[in-house]
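**Q** Sequence isn't available, so here's the structure alone:
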């Protein structure tokens, strides 16, 4: 049996202004300019430039007053139709999901694939070999390796290119491609990649090159695990020569595809804040790109005023008023959201500066206090999600360098003295211990724990292992040197 129940619930719905503000708050400075340009393109009621004309302010006030009236034919409820008003008219549902992950464009240049095809075209190949070469180049991954089995590539050639071939023919073409630049390209394993680069050394007959090839071809597993004693016995070389070999091998490129400019994403770190120390007093300013000069179009405001005062109240006029009103609303909301963004950024950064004052004075990582999002949210009386949006994509320029805001947030570690210190301080100490260790006998995680405990840091072995991995420090065995 079905029943109808009437329930009363209280829910909060974001206003168009709030949606606009949230979207803009998480946009980093590097992308804000593009976002402003996009808004200027789609909204003719928004213009660049300072709004210093008082008459324009008077007209804006008149516009605000007029749209708040309930004068029958031009009642707001008659033509807004939904809670989003003019804002929703800018697109289908405010913004597409793609706007969330707007990326900085790839740097200009020729892609790795294009470079390799160009080199392939210089070879004197018949049509059959050329198709095989194209298929092999198409199978090369971004780091420069071919990880697909050659048998699978042979099957692809049969199905997609109608080329019947065998393993010997494909390997013959592959060897030609492996002679292309960059050295080591189209290798099927790291071992093959290093061998290809060594074989293309300027003096391949050099003794060190020959020893290096011997180590890679016959002691590769021992080399990757740094079992140097085994290499010395197996290859019959002395310790001095092995040092030269290791130095040569470690200078090779393990990811030859990465040198291609066309495949590398250029990240431009543009600070959102500039911090200056003026006679011991800190001054925070926003990057100028965060404060674009925008104004509501005077001509659109005049247009709305003229239509509103018109005696005619027909359907066409009403549609025109609706359009103009929507564009004026959107322009005003966008400008307000930009201003609110600036205020929120400055408030958040000022709170971080106050909290981490000692760090900003000296630039010493050990001076960082434990600080979480909640600490700053409580200081500025805002939601944690707001602070998170600011911290996740913003950076500050100081006299000690440019730091992402995320850098200043860290959990606390208890000490013997009963105080909490930042885990960044512990990482800094850990990093120093590893850099100063005897590389012949590197410190294990257990030894690192004991040394940290002696210094008063109450820390477990699993935490040391986690911090070591975050610092990209390999395990003790892989840090061993001769």
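**A** On my side now, so go ahead. These numbers come from a predicted model, not from an experiment. Residues are numbered from 1 along each chain as shown.

**Q** going forward, measure contacts between C-alpha atoms and count neighbours the same way
**A** Noted.

**Q** Buried ones in whichever strand or helix holds residue 78, by neighbour count?
**A** Here residue 78, judged by DSSP states H and E, is contained in helix 76-80. For helix 76-80, burial by neighbour count (16 or more other Cα atoms under 10 Å) applies to 76, 79.

**Q** Then stretch 179-196?
**A** Buried-residue list, stretch 179-196, by 16+ other Cα under 10 Å: 179, 182-188, 190, 192-196.

**Q** Next, count neighbours for residue 296.
**A** Around residue 296 there are 26 other residues, counting by other Cα atoms under 10 Å.

**Q** Tell me who's in contact with it.
**A** For residue 296, the contacting residues are 45, 46, 47, 51, 328, 331, 332, by Cα atoms under 8 Å, 6 or more residues apart in numbering.

**Q** between the buried residues of stretch 179-196, which is closest to residue 66?
**A** residue 182 (67.9 Å; Cα to Cα).

**Q** another one to put next to it:
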């Protein structure tokens, strides 16, 4: 048998981002607050980078007092730790306050305690494990309900413990060992396991769904300043947009003639940062102006916002849609003495068929459906088609599964 070896060259293009391009994208995406932190860290370690705010040319330098400008936009929100610290100090029964304060500081952003009693004892060897558990239980009686839980099950049970009634007791049993069955909508199985009616099971599930699985999320992680990126104002019936910070007062010292590689590395890092900030600000100003022009009636005449997609703004700016998405992430502008997130200017419109917005539509349709006659994927596809969204049943199923929404048969109520 003869073998033929075919040797041919195949040319293809593959775009690979350089380190500098990736760094520029990272700088574009982060918030003004995070960028300031990045700048401060680089200033501390890089002798070639210096900051002199007299060199700043952004809007912030036009104010008489920068500090007073910032004070106008301070967002002081109580953190979960601060909320619990107050309750600990006002607790009028026996409590190890030092241990309680420490535990409240160790909770994650959702209010959960992700440390075992043994791990906490390493910090407080003067106490025993029973005292640690007692302290945790006391914190769990505080507000918000469900705080300091070690699991979702415990979080729900803590909240249910503040209630009374037959349905509450059934809900406790479900939360204690049957949450997976709830997710799968196994109503009949739950009724047999707990020895009650399907109607009672459904009421208990409805009660569980009314609870807060993340009791700490409503609190601020930090009490921090807002750092707006843009300043918008109307003058002579025209919209004007300025960067709050243009140069951040940064400048790079000249590189002396040297073969010392570390010096060259410092110099490259400093120039890369300044260059990335310049590119970030150019893109931010371009996208900001496109938004202002697209929504000019809102700015000039205080009308409602027009439906707008990131793709529309990307086409205006002649950039990729992902660039606009990065540019508006965690960014805000000052207009009429209000700090407005840039994402506010992108209300959903029927012409915008991005994946995220399609998923939001599907979620909204399911949320409003009749629980006794839930919508099938085919029906959702038809309903979206009536809104000029041509989405196949298979794609609906894929998006639904991605959002962890069960099928119509598992969503159907049986009581």
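**A** Thanks, I have the structure now. Source: prediction; values computed, not measured.

**Q** one step back: which is the next helix or strand following the helix holding residue 78 of structure 1?
**A** Immediately after helix 76-80 of structure 1, counting by DSSP H and E, sits helix 85-88.

**Q** In structure 2, what stretch matches that following helix?
**A** The counterpart of helix 85-88 of structure 1 in structure 2, using TM-score structural alignment, is absent.

**Q** and the longest helix seen in structure 2, how far from the chain's centre?
**A** Ranked by number of residues, the top helix in structure 2 under DSSP state H is helix 261-294. On the basis of Cα atoms, centre = their mean, to the nearest Å, helix 261-294 of structure 2 sits 24 Å off its chain's mean C-alpha point.

**Q** after it, next one along is what?
**A** helix 296-301.

**Q** Provide a list of residues in contact with the spatially most central residue of structure 2.
**A** Centre of structure 2 computed as the mean C-alpha position; nearest residue by Cα atoms, centre = their mean is residue 330, 9.0 Å away. Residue 330 of structure 2 sits next to 29, 30, 31, 341, 342 when contact means Cα under 8 Å, 6+ apart.

**Q** Closest to residue 218 of structure 2 out of these?
**A** After measuring the contacts of residue 330 of structure 2 against residue 218 of structure 2 - Cα to Cα - the closest member comes out as residue 341, at 18.6 Å.

**Q** wouldn't the closest one be in contact with residue 288 here?
**A** No. Taking contacts as Cα atoms under 8 Å, residue 341 of structure 2 lies outside contact range of residue 288: 11.4 Å.

**Q** Counting neighbours, go ahead and name the busier of those two.
**A** It is residue 288, of residue 341 of structure 2 and residue 288, that has more neighbours when counted by other Cα under 10 Å, with 27 against 16.

**Q** contacting residues for that one?
**A** Per Cα under 8 Å, 6+ apart, neighbours of residue 288 of structure 2: 230, 241.

**Q** how does it look with 10 Å?
**A** 229-232, 241-243, 282, 294, 313, 317, 324, 327-328, 332-333, 342 (Cα atoms under 10 Å, 6 or more residues apart in numbering).

**Q** so how far is residue 324 of structure 2 from it?
**A** 10 Å (Cα to Cα, to the nearest Å).

**Q** Now for these two: what residues contact both?
**A** Once Cα under 10 Å, 6+ apart is applied, the residues that residue 288 of structure 2 and residue 324 both contact turn out to be 313, 317.

**Q** Going along the chain, name the helices of the stretch 251-400 of structure 2.
**A** 261-294, 296-301, 310-317, 321-328, 355-367, 377-386, 393-402 (DSSP state H, counting those that start in this stretch).

**Q** would TSV of those helices with distance to residue 415 of structure 2 be doable?
**A** Listed next are these as TSV, based on distance: least, Cα to Cα, whole Å:
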stretch	distance to residue 415 of structure 2
helix 261-294	50
helix 296-301	49
helix 310-317	44
helix 321-328	45
helix 355-367	19
helix 377-386	23
helix 393-402	24
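
**Q** Quick check: residue 285 of structure 1 is in a strand.
**A** Yes. The assignment for residue 285 of structure 1 is a strand, going by DSSP: H, G, I helix; E, B strand; the rest coil.

**Q** For whichever residue in structure 2 pairs up with it, give me its contacts.
**A** Alignment note (TM-score structural alignment): residue 285 of structure 1 maps to residue 241 of structure 2. Neighbouring residues of residue 241 of structure 2 by Cα under 10 Å, 6+ apart: 59, 230-234, 285-286, 288-289, 292, 333-335.

**Q** Generate a PyMOL selection restricted to the buried subset of those residues.
**A** Command for PyMOL that selects the buried part of the contacts of residue 241 of structure 2, burial taken from 16+ other Cα under 10 Å:
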select buried, resi 59+230+231+232+233+285+286+288+289+292+333+334
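
**Q** which of the buried residues of stretch 179-196 of structure 1 lies closest to residue 161 of structure 1?
**A** residue 186 (20.7 Å).

**Q** Looks like the closest one contacts residue 133 (just checking).
**A** No. Residue 186 of structure 1 is beyond contact range of residue 133, at 11.0 Å (criterion: Cα atoms under 10 Å).

**Q** shared neighbours of those two, anything?
**A** With Cα under 10 Å, 6+ apart as the test, residue 186 of structure 1 and residue 133 both reach 139, 174, 176, 177.

**Q** Just name the closest of those to residue 414 of structure 1, please.
**A** residue 139 (51.7 Å).

**Q** Can you report how many residues lie near the closest one?
**A** Neighbours of residue 139 of structure 1 (other Cα under 10 Å): 19.

**Q** repeat for residue 359 of structure 2
**A** With other Cα under 10 Å as criterion, residue 359 of structure 2 counts 18.
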